[in-house]
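[1] A predicted structure for the sequence below; I have some questions about it.
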Amino acid sequence: MGNITGFMEHQKVPLHYRDPMERIKDWNEIATLPTEEILREQASRCMDCAVPFCQDGTQLAGMTTGCPVYNLIPEWNDLVYKGRWKEAYHRLSRTNPFPEFTGRACPAPCEGGCVATLATDSVTIKNIERAIIDKAFEEGWVQPNIPKHRTGKKVAVIGSGPAGLACASVLNQHGHQVTVYERADRIGGLLTYGIPKTKIEQYVVDRRIRLMEEEGIAFVTNTEVGKQLQMDQLHSENDAVILCIGSTRPRDLNIPGRNQKGIHFAMDYLHQNTKSLLDSNFADEEFINAEGKDVIVIGGGDTATDCVTTAVRQNCKSLVQFDIYPIRPTKRAEDNPWPQYPVIHKVDTGQEEAKHVFGNDPRAFATTAQGFTSDKYGNITGVKSVNIKTKFNEKGEKIRDIVPGTEKIWSAQLVLLAIGFSGPETGLIKQTKVALNNQSNIKVKKDTFQTDEEGIFAAGDARTGASLIVWAIQEGKEAAMECHHYLMRNVS
């Protein structure tokens, strides 16, 4: 590194967010980057460590640390520090096809593994990544990379989320003709409809899709394979098919009153809201509206936070978020050492906004729902909750005990379930010989992306279960390479 003492000379400068009371009035991106001078200072904090844990993604204690796409982080940090932005962009693009997505929506496990955290705060890796790609677009450095030769092989990619787009990009660069099928009316999968536009504005997604089209990739929307287009036809018309259909079956709560009106899955809520925003700026009223309602969000993850973000902007009357876990410590616990991902108390942007509107953090920690109450018309009126205590048995399994005397009823006219996903939808899969594994994900042959049916591959959340956007991109890249070798194995 050009400045080996930078991490001692400069303090961490985090991303700047617009004022909460101002940003809740719109759906624009809430984060803005620091000045170039500050960004270069922040890049200088990369400390020339002997082993950069930041750039090698792995699983530790069930959590991701480091970068799953193997970004060459110290290298482009050094280039940014020296003001060599174009070189930094080319270095970043060697590993990550979509840094504008990860630079906005990735939880930055790279920073959790940053060696600098042993002495001070981590390097602002995610911010610098976004700064590099944003500058590259501004300067016109990002241009379509059109393959010079075509192999004559055709590949169908089902699903246009991060995994599907990464698959398509890599296969296209190897000269194959790729068509991406998407059942929604817009390309992008969760990038378009699963993440609020406050994190990724739609122009960021559309800009990349236009580049991919210029590179020769075809996109087909409003087409659900298995319904409008049968799987056997698609398979026969292509040399290979890759399933990047995500893990979209939401987990449910089997508790009394679940069938009452006003209880919705989180992704239905988020999808409808974003579609109405993009279609008509909400004029069509085709969305689930939290305005004037007491809202309960059940779940403690990113999707739950996105629901909080959305409900606040819809002018809900009150807001409570149930988090099954107890409040985390402010610093790493002894059983959560570096380089594991730090399990510490955080206030995300959604909770920050709710706190400014309602005066307190919306989360009720160590709380779970036990049932729902309703009026005589079947409309939800409340949620019954109880506090729980989480412990581990001798096998390391989580045991959750109810804390007696903590029962409570919360007023609610809208409840959003954000408690995870249980695998891909199976309608399409039933038209194939593809099997599911014990975790209800698509089964593949050991250490591969090949399913039980010849010429059909699987990647992303459909193969691994719900995970991070950055893992989905890496899955797409690796599946594409395996598919490429499959396609070319008998080509002289």
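    Now that the structure is in, tell me what you want to look at. This one's a predicted model, so the numbers in the text were calculated from it and none came from an experiment.

[2] okay, CA-based contacts and neighbour counts for the rest of this
    Will do.

[3] Which elements pack onto the top strand by length along the chain?
    Longest strand in the chain by number of residues, with DSSP state E as the criterion: strand 380-392. Contact partners of strand 380-392 among helices and strands, from 3 or more Cα pairs under 8 Å, 6 or more residues apart in numbering; DSSP states H and E: strand 367-374, strand 398-402, strand 408-411.

[4] Report the distance from that strand to the chain centre.
    27 Å (Cα atoms, centre = their mean, to the nearest Å).

[5] repeat for stretch 474-488
    For stretch 474-488, the distance to the chain centre is 22 Å (Cα atoms, centre = their mean).

[6] again, but for stretch 218-228
    Relative to its parent chain, stretch 218-228 has a centroid offset of 23 Å by Cα atoms, centre = their mean.

[7] swap in stretch 97-109?
    The answer for stretch 97-109 is 9 Å, by Cα atoms, centre = their mean.

[8] Quick one: residues contacting Val306.
    Let me fix one detail, which is that residue 306 is Asp and not Val. Counting by Cα atoms under 8 Å, 6 or more residues apart in numbering, Asp306 touches Ile195, Pro196, Leu270, Gly350.

[9] what about Tyr81, distance to Cys167?
    Applying Cα to Cα, to the nearest Å, the value for Tyr81 to Cys167 is 32 Å.

[10] Have a look at the two and say which one is more surrounded.
    When Tyr81 is set against Cys167 and neighbours are counted by other Cα atoms under 10 Å, the residue ahead is Cys167, at 33 against 25.

[11] hmm, back to that, would you turn the helices and strands packed on strand 380-392 into CSV with mean neighbour count?
    Shown next, in CSV, are the helices and strands packed on strand 380-392 (neighbours: other Cα atoms under 10 Å):
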stretch, mean neighbour count
strand 367-374, 20
strand 398-402, 13
strand 408-411, 17
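
[12] could the ones you listed be laid out in CSV, adding distance to Val225?
    Output for the helices and strands packed on strand 380-392, formatted as CSV (distance: least, Cα to Cα, whole Å):
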stretch, distance to Val225
strand 367-374, 36
strand 398-402, 39
strand 408-411, 41
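
[13] then this one, side by side with the first:
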Amino acid sequence: MGKPTGFIEYKRENPTKRDPFERTKSWKEFQILMPEPVLRQQGARCMDCGVPFCQTGTTMDGSGEIGCPVYNLIPEWNDLVYRGKWKEALERLHKTNNFPEFTGRVCPAPCEGSCTVAISDDAVSIKSIEYHIVERGFQEGWIVPNPPMKRSGKKVAVVGSGPAGLAAAAQLNKAGHSVTVFEREDRIGGLLTYGIPDVKLANEVVERRVKLLEDEGITFKVNVEIGKDVSASELKDEFDSVLLCTGATKPRNVEVEGRELKGIHFAMDFLTENTKSLLNSNHKDGKYISAKDKNVIVIGGGDTGVDCITTSVRHGAKSITQFDINRQKSNVRGENNPWPLFPIVHTVEDGQKEAAAVYGTDPRSYQVSTTRFVGDDNGNVKEIHTIGVETTIDAKGRKIRTPIPGTEKVWPADLVLLAVGFTGPEERIIEELSLETTSRSTIDAEYGKYATSVPGVFAAGDNRRGQSLVVWAIHEGREAARECDRYLMGSSNLP
């Protein structure tokens, strides 16, 4: 611990970002690199706790999550940053996380919620330090291809190139196996590329890492859908093992009157088409769902809903409203959400700050439930009817939504984006391989083992655990690679 009194002497400084109004005029990332002296002070705030909850990466049944799922060695690289040893900090960071440039941008930082300083003060700015370590590594040329010394002679197919698939491929390649990653889209990255707006995670950042993985020997095949272009049985016959990292991409619907009207879209369709058009033609091809000059309603209060706001603002929407069915959260932890659990408190995300800057107010409306969509004579949605609801939890832990009389309201709506979560993975490859599934429709593969009901076939990430965070996907991809390696070789040296 380089500075025993650092957490007393220095206050937290948040990452510097461009002005919310100004940055809506482009699709460029808006986080600005901080000066080294500031970063070293921020690293000095780390207490090097005897029990660093920030890096524990675990869950408490019925309560929530604690710490970093990939077990980042946070106190170690914070201390190294404080002492100006950036290359050593990068080595410690890469030891547990294949892609800190992704998590440093889009992870909600459960580590910071479990930081010991956060018991009575602002947490150490862990995510910001992580971001700066890896970006300095790229700037200095420290991050270079590192192919394995020898090959095992085994071939592994990884299906899906999102964070779980890329992490699994990277680890299996390190073990010496010949890895081929199959992606049905036209670019590698899965939700990293098409599920997260370019302003939050630029495609060039994803491509930069993919190029390194290619140089290390991994083969990527795009526009190949397993079960359509290549059968699952062919895949199993050609490769010694198959690892499924296909995500949980089936969107949850809002099944109310008028759902069939034009202008109502799933959030991921909206986000995917926008990014494709942006990357292909800077939107000149017009092959995207435009929010320009429209009254936009986003149904869903989570991160995907915020991404829809981020995108709609840049399109030039007339207005943007985000429906959240829950109450507005408190600014402080509740009694049932103590430290070191991830804090369930009110926050204002970047997209919401941008909407407030452009339209003058936070776009969220709380305790709102949609009762029906109403269209015009041409079948286009023109308004949404809603009612306020009160949410309670019954004895079995189920959420009960009770309408509040007198809270009915009509909202103008030209574009409705459904961001209410996902119901599980798509079934085609599951059915082709005759895999057993759980009651939640996810692939049945035990956590920590990742083996499916079919020998030699493994599953990791959202298709196994359900919709989750990028950092959990990386964690599962790494662990599944270890178990796949053990299956192929009898033992494994992978972490």
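    Good, I have the coordinates. All figures in this text were calculated on a predicted structure; none of them were measured in a lab.

[14] Superposed, how do the two chains score by TM?
    After superposition, the two chains reach a TM-score (TM-score structural alignment, normalised by the length of structure 1) of 0.98; 491 aligned residues with a Cα RMSD of 1.2 Å.

[15] before we move on, back to that, closest one to Arg23 of structure 1 out of the contacts of Asp306 of structure 1, please.
    Nearest to Arg23 of structure 1 among those is Gly350, at 10.9 Å by Cα to Cα.

[16] Make sure that closest one is actually in contact with Thr305.
    Yes: contact criterion Cα atoms under 8 Å: Gly350 of structure 1 and Thr305 qualify, at 5.6 Å.

[17] can you list residues touching both of the two?
    Overlap of the contact sets of Gly350 of structure 1 and Thr305 (by Cα under 8 Å, 6+ apart) is empty.

[18] Identify all contacting residues around the longest helix along structure 1.
    Ranked by residue count under DSSP state H, the longest helix found in structure 1 is helix 469-488. Under the contact criterion Cα under 8 Å, 6+ apart, helix 469-488 of structure 1 has outside partners 67-69, 102, 105-106, 153, 162-168, 170-171, 174, 239-240, 244, 448-449, 457-461.

[19] Also stretch 220-227 of structure 2?
    Contacts of stretch 220-227 of structure 2 (Cα under 8 Å, 6+ apart): 159, 180-188, 214, 230, 232, 428-429, 432.

[20] Equivalent analysis for stretch 308-318 of structure 2, please.
    Residues outside stretch 308-318 of structure 2 that contact it (Cα under 8 Å, 6+ apart) are 24-27, 197, 267, 270-271, 274, 290-296, 298, 320, 322, 350-352, 354-355, 358, 417.

[21] Kindly report the same for stretch 430-449 of structure 1.
    Outside stretch 430-449 of structure 1, the residues touching it (Cα under 8 Å, 6+ apart) are 226, 230-232, 247, 422-424, 429, 450-453, 457-459, 462-465, 479, 482.

[22] Show me which residues of it are buried.
    By 16 or more other Cα atoms under 10 Å, the buried positions in stretch 430-449 of structure 1 come out as Val434, Ala435, Leu436, Ser440, Asn441, Ile442, Lys443, Val444, Phe449.

[23] And the longest helix of structure 1 against structure 2, how far off on average?
    In the superposition with structure 2, the average deviation recorded for helix 469-488 of structure 1 is 0.3 Å (mean Cα distance after the TM-score superposition for structure 1).

[24] tell me which residues in that helix are buried?
    The neighbour-count check on helix 469-488 of structure 1 (16+ other Cα under 10 Å) flags 469-481, 483-484, 487 as buried.

[25] now swap in stretch 122-136 of structure 1 and tell me
    Within stretch 122-136 of structure 1, the residues that qualify as buried are 122-134, 136, counting by 16+ other Cα under 10 Å.

[26] Please apply the same query to stretch 256-270 of structure 1.
    In stretch 256-270 of structure 1, counting by 16+ other Cα under 10 Å, buried: 257-258, 260-270.

[27] what does stretch 178-198 of structure 2 give?
    Per 16+ other Cα under 10 Å, stretch 178-198 of structure 2 contains these buried residues: 178-185, 187-198.

[28] what range in structure 1 does it sit on?
    The alignment of stretch 178-198 of structure 2 onto structure 1 (TM-score structural alignment) spans residues 177-197.

[29] what's the first-to-last distance across the matching stretch?
    Terminal residues of stretch 177-197 of structure 1 are spaced 31 Å apart (Cα to Cα).

[30] Ok, stretch 276-290 of structure 2 next?
    Terminal-residue distance, stretch 276-290 of structure 2 (Cα to Cα): 13 Å.

[31] thought Arg372 of structure 2 was touching Val254?
    No: applying Cα under 8 Å as the test, Arg372 of structure 2 and Val254 come out as separate, 9.6 Å apart.

[32] what about Arg465 of structure 2, how many neighbours?
    23.

[33] which residues touch it?
    Arg465 of structure 2 makes contact with Thr442 under the criterion Cα under 8 Å, 6+ apart.
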